[in-house]
Every structure is written in C-alpha cells, then in structure tokens.
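Visitor: Model the structure of this input:
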Amino acid sequence: MKYKTIAAPCTRTLIEKRSEFIAAVTPVQTAEQAIACIQDAHAAYRKARHHVYAYVLRDQNISRYSDDGEPQGTAGLPVLDVIRKQGLTDVCCVVSRIFGGVLLGANGLVRAYGQACAQALRDAQIMEMCACRSMTIQCDYTFYGRLQFALASDPVIITDTQFTDAVTVTLLVLEEQAQSLCDRLIDLSNGTITVSLEDAGYRDFSSVLP
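Guide: Modelled structure (predicted):
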C-alpha cells in the first residue's frame, strides 16, 4: 500500500491580467490542520478578496473545497481537480486572489486557479509514502560485503549501521517485500546472520523507487 503527498509547504504566485493568485500548498493530516491553513491565508493576505481552498485527506478519503465567493465551480473545484489528477492526498491548497481590476470570466478563473495550484505543486517535493517494515540484520565482518552487494539491487533505505563485535544494519523495506528479502539473505548467508522485522508504518520511498 502506498500514497503520495508533499514533504513541506510551498507557496507560488501566478499573475493573470493584473490579478495575483497566491497558491499555498501544505501537507495536512486532519481537517483541523486544513482549516488552520485557510485561516493562515486570511491573516497573511488581507488584501485578497477570495481565499479559495481545496483539501484531500487519506483518513476516510475526505475531500472538501470552497469557491469563497467566486462564481460556482470556477475556483475550488479546479483546485481540487489538480490535486486529484496528481494522485495526491493529505494536501491542502489555498489560493488567495488579490483582484487586479480586470474581470477574467468563468473560463479565465477556472484556468487561473487551476494553474496557480499546479504551479505550487510542481515546485513542491513529492513523497511516495509506502507501507514498510524495519529490518535489523546482524552479521559478521566477512559477510558484510556480500550483504551490501545483495541490498544494492533492492529498494531499501538503510537507516543505521553499527560496527562492534559484529555488523548491525537497520533498514526500511517495502512491506510486501520484507519476508522474501529476509529469506533470501538468510539463504545467502547459509543461516549465519540474524534478522528481525518490525512494523514501521508509512515512510517516503521516492528516493529508491523507479
């Protein structure tokens, strides 16, 4: 199991016919956190006439949006569509519009709000969060080189290596691959290593996945 979200807040501004569309995307996990993002936008951009928002939460597959006074369907829904089309969750986007004196029309608003959100997400760091397990391997020094070579071809994240009387390597491995990797390493060592597995929740594997 996996999902995609963003690593950190990112804010970008789109200028369309003198109107400023300030898009702020933020990782969130609850509706309360999303509401706090919306309130922050109100406080930060007091000149804005509209604070359009959309958010998607993995918990209970919740999604919400608001046009905040713009014509119905021209603002919040386009923002939500961008988030969904990128396959993202646990994300809130607030687009604050500072009016520039030129009316954009319905199509212009749809395009501007969607592009503002897309621009902010394009510059945000995307994380691919995967269900995983923490694996701890203890081996002797003679096997350590073979262990490194064996792990090089697998999408694992080494989190710690300790050198004492033996070598202890701790890594994260995809949940669906954990047992097969464990069995393969034990076979490779002819049973001379010890391996333990623990649940590790969801972690970002974007750096090791193709």
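Visitor: For the rest of this, base every contact and every neighbour count on C-alpha atoms.
Guide: Fine.
Visitor: Could you pick out the longest helix of this protein?
Guide: helix 105-123 (DSSP state H).
Visitor: tell me what it is packed against?
Guide: Judged by 3 or more CA pairs under 8 Å, 6 or more residues apart in numbering; DSSP states H and E, the packing partners of helix 105-123 are strand 10-16, strand 19-27, helix 76-85, strand 91-98.
Visitor: Please provide the structure for the following sequence as well, for comparison with the first:
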Amino acid sequence: MGQEQNMPPSYRTVYTGGEGKYEEKKSVFIATVRHVETEEEAVAFIDEMKKKYWDARHNCSAYVLGSRSEQMRASDDGEPQGTAGRPILDVLIGASLTNAAVVVTRYFGGVLLGTGGLVRAYTQAARDGIDNSVLTEKIYGTILEIGAEYTDVGKLQYLLAQQSVPVLSSEYLDKVSMRVILPAQDADRLIRDLTEATAGRADIKKADSTYYCEVDGEIIM
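Guide: Presented below is the predicted three-dimensional model:
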C-alpha cells in the first residue's frame, strides 16, 4: 500500500473541453481545450488543431500532465518568446488543472499587438476556453470486492447507502458479489464497518486502486 500513500488524494482536470474566443485589433484568438492523459495524446491534439486551423498564423499551445502536474510543455509557435505558450501554461497552472491541453489559434489582423498585448490576448483566450469547459475533480480511490450471504445484503446496502459509496456492479448467484469504489483513505474504515455489520461473514478484499470521478451519477475512471 506504499504506492497509495504516495498518490495525491485528488486532482482537478477537464471532463469536457470547451472553446474560447478573444479579439484585439482585428487579430482573432481561438482557444480549444481538451482532456489528455499522455504526451502522445497532447501532441496528437495539437497536430489536430494545426490541421483544422491550417490557414492561421499561429497555433500556440500548452499542456500539463500527471497527478502531481509533473510534466509541463508550452510552445510559442513563432510568436515572440514567452508571449504565448507560457501565458497559456500559466492559465492552466492558475486553474490547478492537470491532464489538460490548450491550443490558442491566432488569425493575424495586420496590426502588431506588442509583447504585453500578446500576453493579454493569449491569456484571455485560454481563460475563456477553460471557463467554457466542464471541469471535474478526480479522486484516488480503492475498489473493494465484497462477497456475502443473502441474509447480509440488507445490512451491506444500508451501510453503503449511508456512506454514499457507489456500487460499480452486483451479481446475485449462490452468493452476492459486489464491487464498490470509494476514496482510498476511507477504504479501511469501510472494511471495518462492513465486517462488524456482518459479524465477519462478509468476504471483503481490495481489488484495485485508480482515479475516478462521478458525473451525473455515473462513475468515470
């Protein structure tokens, strides 16, 4: 269980990406936000935006990866150094987001904006994109597998409902089998409660650990 102790209990990320738009002196800045899990996904997303907006002057980008935000990249894509990619990255960091990527596309309007104008424009476009996205918090959880006799099902269901523990699956054969998920730090307490409620008759084991979130009543791994 040492790995569990090293994992952050939760992190904030993008569930559904959105778009933002900012205009200044006829230049148009279009931000696209996407959830990504790996560097390969982030690079593919950036390439996708470059193909979609092939006629734009710049497609600047930034992404943050890892449950501890341990991997960060930013690209100015031809804009003056530090005026595009870094401001976009700062917006992601400021929003405490990880496993997220933003591409801000610029259609040049013919008027130079200067360093300050570029930073402001890329920052605002990225913020608008995030504001128009659906964000979620992923929790580091433990999946428990529970086996029990039919006579104990009512007690188990009561405890799980009382503690708002989502049931991932149930199987009713000669015995009842359930898979549930809950924050990792609460798993040992629930095991004790279920064991006590069934006088030790329930067979409970930790099956796996993963990050998850709940969206509209559905568990998303």
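Visitor: biggest strand in structure 1, by residue count?
Guide: strand 126-139 (DSSP state E).
Visitor: you'd agree Gly76 of structure 1 is up against His51?
Guide: No. With contacts counted by CA atoms under 8 Å, Gly76 of structure 1 stays clear of His51, the gap being 9.4 Å.
Visitor: hey, what's in contact with both of these two?
Guide: Counting by CA atoms under 8 Å, 6 or more residues apart in numbering, the residues touching both Gly76 of structure 1 and His51 are 67-68.
Visitor: would you turn the helices and strands packed on helix 105-123 of structure 1 into JSON lines with distance to Gln162 of structure 1 and mean neighbour count?
Guide: Compiled in JSON lines, these are given as follows (distance: least, CA to CA, whole Å; neighbours: other CA atoms under 10 Å):
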{"stretch": "strand 10-16", "distance to Gln162 of structure 1": "37", "mean neighbour count": "18"}
{"stretch": "strand 19-27", "distance to Gln162 of structure 1": "34", "mean neighbour count": "24"}
{"stretch": "helix 76-85", "distance to Gln162 of structure 1": "42", "mean neighbour count": "21"}
{"stretch": "strand 91-98", "distance to Gln162 of structure 1": "37", "mean neighbour count": "29"}
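Visitor: Of those, which is nearest Arg46 of structure 1?
Guide: strand 91-98 (9.0 Å; CA to CA).
Visitor: Check which residues of the longest helix of structure 1 are buried.
Guide: 109-121 (16 or more other CA atoms under 10 Å).
Visitor: Against Glu23 of structure 2, how distant is the residue in structure 2 that Gly108 of structure 1 lines up against?
Guide: Under the alignment (TM-score structural alignment), Gly108 of structure 1 maps onto Gly117 of structure 2. Per CA to CA, to the nearest Å, Gly117 of structure 2 is found 11 Å from Glu23 of structure 2.
Visitor: Tell me the mean distance between the longest helix of structure 1 and structure 2 once they are aligned.
Guide: Taking mean CA distance after the TM-score superposition for structure 1, the mean distance separating helix 105-123 of structure 1 from the aligned residues in structure 2 is 2.0 Å.
Visitor: which other residues reach that helix?
Guide: Contacts of helix 105-123 of structure 1 (CA under 8 Å, 6+ apart): 10-14, 16, 21-25, 71, 73-76, 78-79, 81-83, 93, 95.
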